[in-house]
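Colleague: One predicted model, sequence on top.
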Amino acid sequence: MRAAYADGFKPLRLGRGNAGPNLKTSALEAVSIMHQSRASCKVVNGVPHGLVLQCFTPLDEPYLHIRVHGLWRICVPQFPEFLTHVLHSHHDHVTAGHRGQKKTFASLSKHYYWPGMRAYTTAYVESCTHCRASKSINQKPAGLLQQLLIPSRRWAHVSLDFITDLPLTTRGHDSILVMVDSLSKMAHFVPAKKSFTAADTVELLADRLIRYHGFPEVLISDRDPRFQSDLWNQLCSRFNIKRCMSSSYHPQSDGQTERMNRTLEQMLRTYIRSDEREWERLLPALELAYNTTSHSSTELSPFEIMTGENPLTAAELDIVGALAPTLTPPMTKLFRQLCDRAQSHILKAKWQQKYYADTKRRAVEYAVGDKVWLSSKHLPPFNSCPKLEPRYRGPFEVLERIGTVAYRLALPPAY
């Protein structure tokens, strides 16, 4: 500090004849005193209580002080290397704890003052790489909701996804292949096996999709190995089907089936009671309930868009008095409950999804050449303890913008 004062703040030595250490003066009076004492000192403006100059001589060396809200503070010379040293001791040092902007500024302001101290502190803390790598970001996730293109015809754009790891049924199924039409929102729930290969998946597609709706123009899916196989590529190339796959660890790109999966899982949890393996028996009724429920985005049910009207369901039929021998009152009651409760859950889930998608995101854009931080959630760990793992790594350079909210980064080969 002493060396910095030689070229920064020249100390103003005040004798007792100049009112001693309790002298209070305005900025103009301070300038006058500085000129009279022939001291070259920078004038500090904008302090609520004016300037206070004090002779501070712990080693018989004077320093320029200022008194704000009753506390004396050392006026720090405005040299980057000196300011960095002061900030390092109040932010980076192990006893400082890498605190945030407000707490670092509060610690500094107890002892020091210089013009623009708050802005300088904010910039310093924001540029701290250790804080960026280790701390959580208390901001909305980057990237607003991206709307998919509206198809030109029904079943032209189809979303595919698997729900896996379900209880094994008596028919040997432990998964569900969900197929959703992007225009009508109609869905098909097909029992499947987690062990199905790409060839098995193609057979399901031919039997449950192409058989009833023809060939789609676009297939939207995640990066499941079955959807990236050579056989799948040949199928799409042979019939001129465009593939749209979501980014790794970003299922929102295939948000339609992801939302459908959550809705279906919620309905299954609602109706599964004693035997978890009965989920396959419920699929036809749940598919009917979903496809006869008005969709929040179309305000029509999938059946109304496909055929112009809803089919009759148990809710519209009064058949209790004339039952076939195999159709018992409990079964009628079950289908009625399925329709009523499924419609309620579907509507609730869809309105919640719409609300959260619009309110919990923020718009952000990066340019090629920008440096960004990458979440370490899906990267190889540095430490054996997850709690001590850095939350972000980088910064990495943006190489290319892919689409609207996806970017290609210059990552190390190990990633």
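Modeller: That came in fine, so what should we check first?

Colleague: C-alpha from now on. contacts and neighbour counts both.
Modeller: Noted.

Colleague: buried ones in stretch 71-87?
Modeller: Residues Trp72, Arg73, Ile74, Cys75, Val76, Pro77, Gln78, Leu83, Val86, Leu87 are the ones in stretch 71-87 that count as buried (16 or more other Cα atoms under 10 Å).

Colleague: Am I right that the third one is in contact with His111?
Modeller: Yes: the pair Ile74 / His111 is scored as a contact, 6.2 Å apart, by Cα atoms under 8 Å.

Colleague: Can you say which helix or strand has Asp161 in it?
Modeller: strand 157-163 (DSSP states H and E).

Colleague: burial count for Ala289?
Modeller: 21 (other Cα atoms under 10 Å).

Colleague: Just the helices from the stretch 1-150 of the chain, written as ranges.
Modeller: 2-7, 27-36, 80-87, 101-109, 117-126, 129-134 (DSSP state H, counting those that start in this stretch).

Colleague: Quick check: which of the ones you listed is nearest to Glu309?
Modeller: Of all the helices of the stretch 1-150 of the chain, the one in closest proximity to Glu309, counting by Cα to Cα, is helix 129-134 (55.3 Å).

Colleague: Now do that closest one: distance to the chain's middle.
Modeller: 18 Å (Cα atoms, centre = their mean, to the nearest Å).

Colleague: Show me where the stretch 51-200 of the chain has its strands.
Modeller: Secondary structure of the stretch 51-200 of the chain by DSSP state E, counting those that start in this stretch: the strands cover 51-52, 65-68, 71-75, 112-113, 157-163, 175-181, 187-192.

Colleague: would CSV of the ones you listed with distance to Arg273 be doable?
Modeller: CSV is the format used below for those (distance: least, Cα to Cα, whole Å):
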stretch, distance to Arg273
strand 51-52, 77
strand 65-68, 69
strand 71-75, 69
strand 112-113, 67
strand 157-163, 20
strand 175-181, 19
strand 187-192, 20
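
Colleague: ok, back up a step: mind listing residues that contact the strand holding Asp161?
Modeller: Contacts to strand 157-163, defined as Cα atoms under 8 Å, 6 or more residues apart in numbering, come from residues 151, 175-183, 216-222, 254, 256-258, 261.

Colleague: Filter these down to the buried ones.
Modeller: Buried among the contacts of strand 157-163 by 16+ other Cα under 10 Å: 151, 175-183, 216-222, 254, 256-258, 261.

Colleague: Below is structure B, check it against A:
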Amino acid sequence: MRQRRWVELLNDYDCEIKYHPGKANVVADALSRKERIKPIRVRALEMIIQTDLSLRIRAAQKEALKERNIEEEYLRGMEKQLIPNEEETLCFEKRIWVPLFGGLRKVIFDEAHKSRYSIHPGADKIYQDLKDYYWWPRMKGDVAVYVSKCLTCAKVKAEYQKPSGLLQQPEIPKWKWEQISMDFITKLPRTPRGHNTIWVIVDRLTKSAYFLPIRGKDNTSKLAEIYMREIVTRHGVPLSIISDRDGRFLSRIWQSFQEAFGSQLNLSTAFHPQTDGQSERMIQTLEDMLRACVMDLGGSWDKHLPLVEFSYNNSYHTSIGAAPFEALYGRKCRSPLCWSDAGDRQLVGPDVVQETTDKIAQIRDRIKAARDRQKCYADRRRKPLEFEVGDMVLLKVSPWKGVARFGKRGKLNT
């Protein structure tokens, strides 16, 4: 209707309509723009130059060369190479010597780093800008220290340096299922039984694991019931539990439940999944195995979970030098591929106790060797802590927010 009205209006005029391409019709663009109430004004920056800087440097040089101050300048005989220029300012190889006396180095640093004309460049850029005009002993190191202590740079700049702090590892457990770790695999495809989450519980000594299918909406009371049935009744109450900060692990019910058992809860730091690296690595392996089962055998993933658990626990583990079943029970479980008669090996009484004790000692030695090797590799990409307990530090989590176990694709998709 709108076009029809315009056609009827134009019929009253004797005119010819010609198409004009948009790229060439720049006049129409200017006419269609909203008129500005106020004209655009270019604001010029006013540069403030400290004209008295050279005077202050000369005055500081005279004071620094006095006998009571000369030792603090760390010149080590180079004061003989200081030559005055036409303004009577002492220079070293045609560069102005800035003494420590008078605090002028900080003034120069502030102008080169924090002024509106610099806007926080890095240490190398500042040094390259200043070295042609100024000089003092250990100048490059002082520039690096100044930039490293800039609070604004620490807040806004991206992190390119090595992480602070060498690898800290938890103690090696002394017995089976005394120290465990646990985590959830969430947002899995929902099965006909309603399962969409796997609860992974791992013994930190024998590396034996339980893969428990649950529903994502199961509350903490339900998890406590499963924990009692699957873990406590089979292996006893653990001394400590390492887990992430899942809401179910932070609930009052779960904490009261573990407090009644006397188990210590060790929660990881936010955005630091490496705190419980054992569970994270276990989950990666579990997902690969489940994905392979679903592709080869079909059906829901929870149908294959018991066999996946058996396969994992009966497979060789590098860090302990044995299969988790072998570390837990003394030998690998029988399977269609590997079997032995029940009467092949019969140990009773003290022999069983002695063999089990020797096996645990051997496993702990292997774990220690693996931990030492892992720490050696990890510390190559880290630096020692530069602060102590009680120091005020900035907590930056932005480098860790991108750490994700999975991408946007489904967890069991190819």
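Modeller: Arrived safely, thanks for sending. Remember, it's a predicted structure, so these values are computed and weren't measured experimentally.

Colleague: Could you export the helices of the stretch 1-150 of the first structure as a markdown table, including distance to Cys244 of the first structure?
Modeller: Listed next are the helices of the stretch 1-150 of the first structure as a markdown table, based on distance: least, Cα to Cα, whole Å:
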| stretch | distance to Cys244 of the first structure |
| --- | --- |
| helix 2-7 | 61 |
| helix 27-36 | 67 |
| helix 80-87 | 49 |
| helix 101-109 | 43 |
| helix 117-126 | 37 |
| helix 129-134 | 32 |
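
Colleague: looking at those, which is closest to Glu397 of the first structure?
Modeller: helix 129-134 (14.9 Å).

Colleague: For that closest one, grab the matching residue range in the second structure.
Modeller: Taking TM-score structural alignment as the measure, the second structure aligns residues 151-156 with helix 129-134 of the first structure.

Colleague: With the first structure overlaid, report how far the matching stretch is off on average.
Modeller: With mean Cα distance after the TM-score superposition for the first structure, stretch 151-156 of the second structure departs from the first structure by a mean of 1.7 Å once superposed.

Colleague: The first structure: which residue goes with Arg245 of the second structure?
Modeller: Checking TM-score structural alignment: Arg245 of the second structure goes with Arg223.

Colleague: Could you report the separation of Ile217 of the first structure from Val86 of the first structure?
Modeller: In this structure residue 217 of the first structure is Glu, not Ile. 63 Å (Cα to Cα, to the nearest Å).

Colleague: after the helix or strand containing Val294 of the second structure comes which helix or strand?
Modeller: Element membership of Val294 of the second structure [criterion: DSSP H and E] is helix 277-297. As assigned by DSSP H and E, the chain's next helix or strand after helix 277-297 of the second structure is helix 301-313.

Colleague: mean distance, that next one to its aligned residues in the first structure?
Modeller: Mean deviation for helix 301-313 of the second structure: 2.0 Å (mean Cα distance after the TM-score superposition for the first structure).

Colleague: quick one: that helix aligns where in the first structure?
Modeller: Using TM-score structural alignment, helix 301-313 of the second structure pairs with 279-291 in the first structure.

Colleague: Pull the number of nearby residues for the corresponding residue of the second structure for Ser246 of the first structure.
Modeller: When the second structure is aligned by TM-score structural alignment, Ser246 of the first structure is paired with Ser268. Neighbour count of Ser268 of the second structure, defined by other Cα under 10 Å: 16.

Colleague: what does the one 4 residues further on give?
Modeller: Burial of His272 of the second structure is recorded as 14 neighbouring residues (other Cα under 10 Å).

Colleague: In space, what's closest to it - neighbours in sequence excluded?
Modeller: Distances taken as Cα to Cα, 6 or more residues apart in numbering place Trp400 nearest to His272 of the second structure, at 6.8 Å, with adjacent residues excluded.

Colleague: Could you check how far that neighbour is from Gln284 of the second structure?
Modeller: For Trp400 of the second structure, the distance to Gln284 of the second structure - Cα to Cα - is 19 Å.

Colleague: Show me which strand runs longest in the first structure.
Modeller: Assignment by DSSP state E gives strand 392-402 as the longest strand of the first structure.

Colleague: Find me the equivalent region of that strand in the second structure.
Modeller: Strand 392-402 of the first structure covers no residues of the second structure once aligned (TM-score structural alignment).

Colleague: After that strand, heading C-terminal, what element do we hit next?
Modeller: strand 406-409.

Colleague: can you pull the contacts of Arg361 of the first structure?
Modeller: Arg361 of the first structure sits next to Lys140, Pro141, Ala142, Gly143, Leu144, Leu145 when contact means Cα under 8 Å, 6+ apart.

Colleague: Alignment lookup: it to the second structure.
Modeller: By TM-score structural alignment, Arg361 of the first structure lines up with Arg382.

Colleague: Run through the neighbouring helices and strands of the longest helix anywhere in the first structure.
Modeller: For the first structure, the helix that runs over the most residues, judged by DSSP state H, is helix 329-359. Secondary-structure packing of helix 329-359 of the first structure (3 or more Cα pairs under 8 Å, 6 or more residues apart in numbering; DSSP states H and E): helix 255-271, helix 279-291.

Colleague: Can you give the contact residues for whatever helix or strand comes next after it?
Modeller: Once helix 329-359 of the first structure ends, the next helix or strand along the chain (criterion: DSSP H and E) is strand 371-375. Outside strand 371-375 of the first structure, the residues that touch it by Cα under 8 Å, 6+ apart are Arg132, Ala133, Arg391, Tyr392, Arg393, Gly394, Pro395, Phe396, Glu397, Val398.

Colleague: Just the buried residues of the longest helix of the first structure, please?
Modeller: Result for helix 329-359 of the first structure [16+ other Cα under 10 Å]: buried residues 332, 335-339, 342-343, 345-347, 349-350.

Colleague: ditto for stretch 362-375 of the first structure
Modeller: Of the residues in stretch 362-375 of the first structure, those buried (16+ other Cα under 10 Å) are Lys371, Trp373, Leu374.

Colleague: could those residues be laid out in JSON lines, adding distance to Lys24 of the first structure?
Modeller: Listed next are these as JSON lines, based on distance: Cα to Cα, whole Å:
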{"residue": "Lys371", "distance to Lys24 of the first structure": "48"}
{"residue": "Trp373", "distance to Lys24 of the first structure": "49"}
{"residue": "Leu374", "distance to Lys24 of the first structure": "52"}
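
Colleague: residues in contact with Gly165 of the second structure?
Modeller: Here Gly165 of the second structure is in contact with Arg382, Lys383, Pro384, Leu385 (Cα under 8 Å, 6+ apart).

Colleague: Ala64 of the second structure too?
Modeller: So Ala64 of the second structure contacts Ile70, Glu73, Pro99, Leu100, Phe101 (Cα under 8 Å, 6+ apart).
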